[in-house]
Every structure is written in C-alpha cells, then in structure tokens.
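**Student:** Okay, sequence plus prediction incoming.
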Amino acid sequence: MGMKRKEYEAALEPLTLELVSMARWAKLTGARIVVLFEGRDTAGKGGAIGAVRHALNPRQCRTVALPRPTEAETSQWYFQRYVAHLPAAGEIVLFDRSWYNRAGVEKVMGYASEAEVAAFLKAAPKFEKLLVEDGILLFKYWLAADQSEQEARLRERLEDPLKRWKLSPVDLAARHQYDAYTKAREAMLKATHTRHAPWTLVDFNDQRRGRLTLIRDLLSRVPDTHEAPEAIDFPDLGRAPVKESYGMLKPIKDFEV
C-alpha cells in the first residue's frame, strides 16, 4: 500500500526546511549543484523534481528538461547543449533527463547508432570527471519502477484529461521495450557508475516514499549545509495600514461557489 498523503506531507516538511538551508548554503559558499533524474517513463521524475524545488527560489534552483535536439544541435559535440545549462556559483540545476538520453531512449528507440552509444558510454565518465574536478557537486539518480506500476501510470495518463499531455507516442512505444530498457540501463550503469560520479538507484514503486528517500539521500551527501536565515530588520510601519486604492480599473472579485 502506498504512503498516505498526510504521512507524506508530515515527513516532507522537515526535509523541505533542510533543502532551503542547503540552497542558502550554496548561495553563501558559491557551491554549484547538479542533480540528474533518470528513469523509465512514468517513474516519477517530475514529481521528485517538484518535491525538491517547490520551496526554493526559482532564480537559484532551475529545472532543465531539453526537447529533442535541433538539426544544428545534432551536428555539435554531444554534450555541448547540456554544458550551456550547467550552474553558476550558488545555483542548483535539476536535469529532468540528461545526457543519459543517449544510453536510454536514444539507444532503445533507435535514435542513436550502436557506435554513437558506445562512444557516449566511453566519454560520459570522462566528461563527468571534468565537472567534478572543477568543483561541481554531481548527483545521479535512477528512479526504478516495476512494469506493473508503469502500466498503471500510463493508463492513468490515458484516462485523466489533465494528464493526457504526458502520454507521448514514445511512451506508448516504450511499453513494449521494458526488457530492452533494462538491458540498456545495466550497460549504462556498468560503464558510468564511477567513484567520482556514482549512480544511486531509488525504488519509486511508491512515488511518495521514493521522493522522501531521494531527498534524504541528497541531503546526506551534501556537506553540512545548516545555515541560519539572515536576520532582517522589519520595523513597525508607525501607522495603521491603508487599503489599496484604484484608478480607472477595478479588480475582479473572488470566485464565488
């Protein structure tokens, strides 16, 4: 049985406070943080990213979810378009899928040749070593979900008009490639699970529990980030607050049920 919402929200609240403290630490120290969220379709990457960033300043913490490469981008060095989104000092970047597209969906769906995939698996550890040696804190997460869960979530997207936009032709085609994705993942892990940039697999069959597990792990692997909020002088106005004044236009009223 999945974790209940109230239990989840109660557990998430103190972790969110720690994430805010981590962001404050990053800003004060100039740390650069990159978190990769990888996994099968419907694994829960979007929800996990939302749980990490929902209380953080969007100017400091941003999500990168790149579309298919353009014709010009396909002629570039493979990592080039990802490099443009790496963080500056004090920033946190969350990749909703990353350069590992080449080892996953591109390989399984035939968008990349075997030679291109092999070249990527050889280059990725070297690329990540450069990032880490330059001081970037790099965290790589694979969100794991059973095929029965994937099927249930795809059907939910199909039946819910608010989630239908999430159901792409690639998602539908991937339903029949579960084993191929498993094989591709294992090859990816074997080639790119390194001392300087290890992978962490998280069970996301229960998405709420998975989010909490991922956030706890992330916080445990960042240096001691407890930073007290900066003191802000907030003196009394010295007078009674006034009501808003309007010119020619009037505000609309609240929606009435």
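**Tutor:** Looks like it arrived, so ask away.
**Student:** going forward, measure contacts between C-alpha atoms and count neighbours the same way
**Tutor:** OK.
**Student:** The chain: strands as residue ranges?
**Tutor:** 33-39, 61-64, 92-96, 137-144, 199-203 (DSSP state E).
**Student:** Kindly reformat those strands as a markdown table containing distance to Trp165 and mean neighbour count.
**Tutor:** As requested, those are arranged in a markdown table below (distance: least, C-alpha to C-alpha, whole Å; neighbours: other C-alpha atoms under 10 Å):
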| stretch | distance to Trp165 | mean neighbour count |
| --- | --- | --- |
| strand 33-39 | 19 | 22 |
| strand 61-64 | 19 | 18 |
| strand 92-96 | 16 | 23 |
| strand 137-144 | 21 | 20 |
| strand 199-203 | 25 | 16 |
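**Student:** for those strands, which one sits closest to Arg239?
**Tutor:** Closest to Arg239 of the strands of the chain is strand 61-64 (C-alpha to C-alpha; 37.7 Å).
**Student:** what comes into contact with the closest one?
**Tutor:** With C-alpha atoms under 8 Å, 6 or more residues apart in numbering as the test, strand 61-64 has contacts from 49, 53, 85, 91-96.
**Student:** Go again with 10 Å.
**Tutor:** Strand 61-64 has contacts (C-alpha atoms under 10 Å, 6 or more residues apart in numbering) with 23, 33-36, 46, 49-50, 52-56, 82, 85-87, 90-98.
**Student:** same deal with stretch 24-33?
**Tutor:** Applying C-alpha under 10 Å, 6+ apart, the contact partners of stretch 24-33 are 18-23, 56-57, 60-61, 86-94, 134-139, 222-230.
**Student:** What are the buried residues along that stretch?
**Tutor:** Buried positions in stretch 24-33, judged by neighbour count with 16 or more other C-alpha atoms under 10 Å: 24-27, 31-33.
**Student:** circling back: looking at the contacts of stretch 24-33, which are in helices?
**Tutor:** Applying DSSP state H to the contacts of stretch 24-33, the entries found in helices are 18-23.
**Student:** Show me where the stretch 51-200 of the chain has its helices.
**Tutor:** Counting by DSSP state H, counting those that start in this stretch, the stretch 51-200 of the chain has helices at residues 71-74, 80-83, 105-108, 114-133, 147-159, 169-174, 178-192.
**Student:** In addition, the following structure is provided for comparison:
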Amino acid sequence: MAKKGKSYRRTMEALQIELAGLNQWLKRSGHRMVVIFEGRDTAGKGGTIKAITEAMDTRGYRIASLPKPSETESTQWYFQRYVAHLPSAGELVLFDRSWYNRAVVEPAMGFCTKAQYKTFMAEAPVFERLLADDGIILLKYWLAVDQDEQEKRFAERATNPLKRWKLSPNDLASRGKYTEIGHLRDVMIERTHRPHAPWFVVDFNDQKRGRINLIRHMLEQVPRHDETIPEPKLPKLKGKPKTEHVTRKALWVPDTFGDGNSG
C-alpha cells in the first residue's frame, strides 16, 4: 500500500507540473476552457477538481459549484446563470456539476417538469455548439462508480465528522434511485454527445486511479500543455537576513502547537 501511495504521488506530481503548463498555455494563448464533472454522489468530483487545481495559479482558474437556483434564477432562461460563469480569455473553469443537473438530478428528484426536461435535452446540444463555435474548449466527464462502492463511501462519510457535511438530504434520497439515475445518464449521453462536445466516462471505483486517468485524458485533449515556467535567478541579499519586527500595536497569535515545531 505504501508503494502504491508513493507511485500515486509521483504520478500526480508529474501531472500537476503539466497542469501548471496548461495554465500557462491558456494565459499566453488566450484560449478558454470548460471542464464539466458529472457523476453520482460520492463519485469523487470534488477531490479530482482539488487535485487538478492544487498546483495551478489561482488567478488562472475558477471552480463553479452552483447552489440551488434562487427564486429569481428560477424564472430565467435555464442556461442563464451558467453563462455568467463561463471563462474569459486565458481562463479554465471547472464545473462541479453543471447545467446537466436538469438531465439527471432534477428529473430523478422531481425538481423539474417533463416539459422542462424535454426542452433542456433539445437545447443543450445547441447551447454547446454555440460555445464551441466561439472557441471554448469544452470537455464533459461522467465519473462512474458501482453501487456497492458508493454505499461504502456513504457509510464512511456518515461516520466521519470531517465529511458529514458532504451528505445532503438529496444525497441520501438519491440512494434509492441508483437504477433510475443510470437510465437518465444514458439518455443524457445518447442525446447530447456531439463531436464538438463529447462525453467521456471514467471508472472511479478506485478514486486515485480515476483521477490519474481523467487528468491524463484531459491533458491529451488540449493542443499544448508543455508550457514551462523558467527557473528564476534569485539575486543575492545585501547584508544579513533580517528578523521580522512587527509594530507592537499588532497582536501576535500565541503558539499553541506543542513545542512550536510544525514540521
């Protein structure tokens, strides 16, 4: 297990260097990129997004994880609130769930009408065609996880105080809709898979393996991701290094970590 963990960390570190290069390429070229992460609850969307962005310049990407629509948003064109989160030149936007809520989550949970669902399925490919025609690189991923594995993750979240916040009432209600959600997913893919906006499915029964496979694939879809940041030459300091003396008007936070050695 330790060997596997080291292999994962080495592989992820190499990929994160490439992701930093992708970040640089987007900024230099002005390209815009959108990556959509869809999948069942507990599939691993959040952890994958965290791994992708961990070594990136925070000014070069945004994460869009939209809450339930407000009363006002509910009266707007369905795609309207998502349009506001699309990237500007040089930006990467990662959608932790997206407009495809209306294709799977909303019909499964009874949050939209049949007419709204039907309209969405007709409009989504047209909307995405407009994005592609405007030059946005659009990638769509479904993170697949078997029900047995999903149940293990639900149980682990329920017993872990640091993860209980991840379990919403909707998450718990979805447990009884595994088959229905699978059917809705298949219909979604069949009706919205296009050459300009294809769907890619990634096996996430093993989350670490899934992250590696997804990130590798994502990098392969982009023309360039080998941008490197030149190693800067640090000028020599003049004199001896200084100790930071802060005005006494500031209040120091007490060191409560044992002997103060955070290493």
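**Tutor:** Done, it's in. Everything numeric here is computed off the predicted structure, so don't read it as measured data.
**Student:** Quick TM-score on the pair, please.
**Tutor:** The TM-score (TM-score structural alignment, normalised by the length of the first structure) is 0.96; 257 aligned residues with a C-alpha RMSD of 1.6 Å.
**Student:** hmm, back to that, just name the most buried of the helices of the stretch 51-200 of the first structure.
**Tutor:** Sort the helices of the stretch 51-200 of the first structure by mean neighbour count, taking mean count of other C-alpha atoms under 10 Å, and helix 105-108 sits at the top with a mean of 19.
**Student:** which helices and strands does that one pack with?
**Tutor:** Here helix 105-108 of the first structure touches helix 114-133, helix 169-174, helix 178-192, going by 3 or more C-alpha pairs under 10 Å, 6 or more residues apart in numbering; DSSP states H and E.
**Student:** List of residues touching stretch 190-199 of the second structure?
**Tutor:** Stretch 190-199 of the second structure is contacted by residues 36, 100, 103, 121-126, 128-133, 136-142, 184, 187-189, 200 when judged by C-alpha under 10 Å, 6+ apart.
**Student:** Apply 8 Å and report the result again.
**Tutor:** 121, 124-125, 128-129, 132, 138-142, 189.
**Student:** who touches the residue nearest the centre of the second structure in this structure?
**Tutor:** Centroid-nearest residue in the second structure, with C-alpha atoms, centre = their mean: Ile49, separated by 3.4 Å. By C-alpha under 8 Å, 6+ apart, the residues touching Ile49 of the second structure are 94, 96.
**Student:** list the contacts for the equivalent of Lys126 of the first structure over in the second structure?
**Tutor:** The alignment partner of Lys126 of the first structure in the second structure, by TM-score structural alignment, is Val126. Under the criterion of C-alpha under 8 Å, 6+ apart, Val126 of the second structure has no neighbours.
**Student:** still on that earlier bit, and the strands of the first structure: which comes nearest Asp236 of the first structure?
**Tutor:** strand 61-64 (32.3 Å).
**Student:** The closest one vs the second structure, mean deviation?
**Tutor:** Compared with the second structure after the fit, strand 61-64 of the first structure shows a mean deviation of 0.9 Å (mean C-alpha distance after the TM-score superposition for the first structure).
**Student:** Stretch 121-128 of the first structure now?
**Tutor:** For stretch 121-128 of the first structure, the mean deviation from the second structure after alignment is 0.4 Å (mean C-alpha distance after the TM-score superposition for the first structure).
**Student:** Tell me how far that stretch lies from the chain's centre.
**Tutor:** 21 Å (C-alpha atoms, centre = their mean, to the nearest Å).
**Student:** can you check stretch 212-220 of the first structure too?
**Tutor:** In this view, stretch 212-220 of the first structure has its centroid 13 Å away from the chain centroid, taken as C-alpha atoms, centre = their mean.
**Student:** ok, now stretch 154-171 of the second structure?
**Tutor:** Put simply, stretch 154-171 of the second structure sits 19 Å off its chain's centre (C-alpha atoms, centre = their mean).
**Student:** List of residues touching it?
**Tutor:** 41-42, 109.
**Student:** I'd like those written out as TSV, with neighbour count added.
**Tutor:** Converted to TSV, these look like this (neighbours: other C-alpha atoms under 10 Å):
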residue	neighbour count
Asp41	20
Thr42	22
Met109	13
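**Student:** Name the nearest of those relative to Thr243 of the second structure.
**Tutor:** Of all those, Thr42 has the smallest distance to Thr243 of the second structure: 47.1 Å, by C-alpha to C-alpha.
**Student:** quick one, what contacts that closest one?
**Tutor:** Thr42 of the second structure makes contacts with 150, 153-154, as judged by C-alpha under 8 Å, 6+ apart.
**Student:** Let me have the ones in helices among the contacts of stretch 24-33 of the first structure in a markdown table, adding neighbour count as columns.
**Tutor:** Output for these, formatted as a markdown table (neighbours: other C-alpha under 10 Å):
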| residue | neighbour count |
| --- | --- |
| Glu18 | 18 |
| Leu19 | 24 |
| Val20 | 22 |
| Ser21 | 19 |
| Met22 | 22 |
| Ala23 | 25 |
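**Student:** Now for the residues you listed: which two are most distant?
**Tutor:** Glu18 and Ala23 (8.6 Å).
**Student:** Quick one: neighbours of Arg53 of the first structure, just the number.
**Tutor:** Using other C-alpha atoms under 10 Å, Arg53 of the first structure has 21 other residues around it.
**Student:** Identify the residue nearest it in space, chain neighbours excluded?
**Tutor:** Leaving aside its chain neighbours, Arg53 of the first structure sits nearest to Cys61 (6.7 Å; criterion: C-alpha to C-alpha, 6 or more residues apart in numbering).
**Student:** State the number of residues packed around Tyr246 of the first structure.
**Tutor:** Residues within reach of Tyr246 of the first structure, counting by other C-alpha under 10 Å, total 8.
**Student:** Tyr78 of the first structure corresponds to which position in the second structure?
**Tutor:** Residue pairing (TM-score structural alignment): Tyr78 of the first structure is matched to Tyr78 of the second structure.
**Student:** that older thread, turn the contacts of Thr42 of the second structure into a markdown table, columns for distance to Met12 of the second structure.
**Tutor:** Shown next, in a markdown table, are the contacts of Thr42 of the second structure (distance: C-alpha to C-alpha, whole Å):
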| residue | distance to Met12 of the second structure |
| --- | --- |
| Gln150 | 24 |
| Arg153 | 23 |
| Phe154 | 26 |
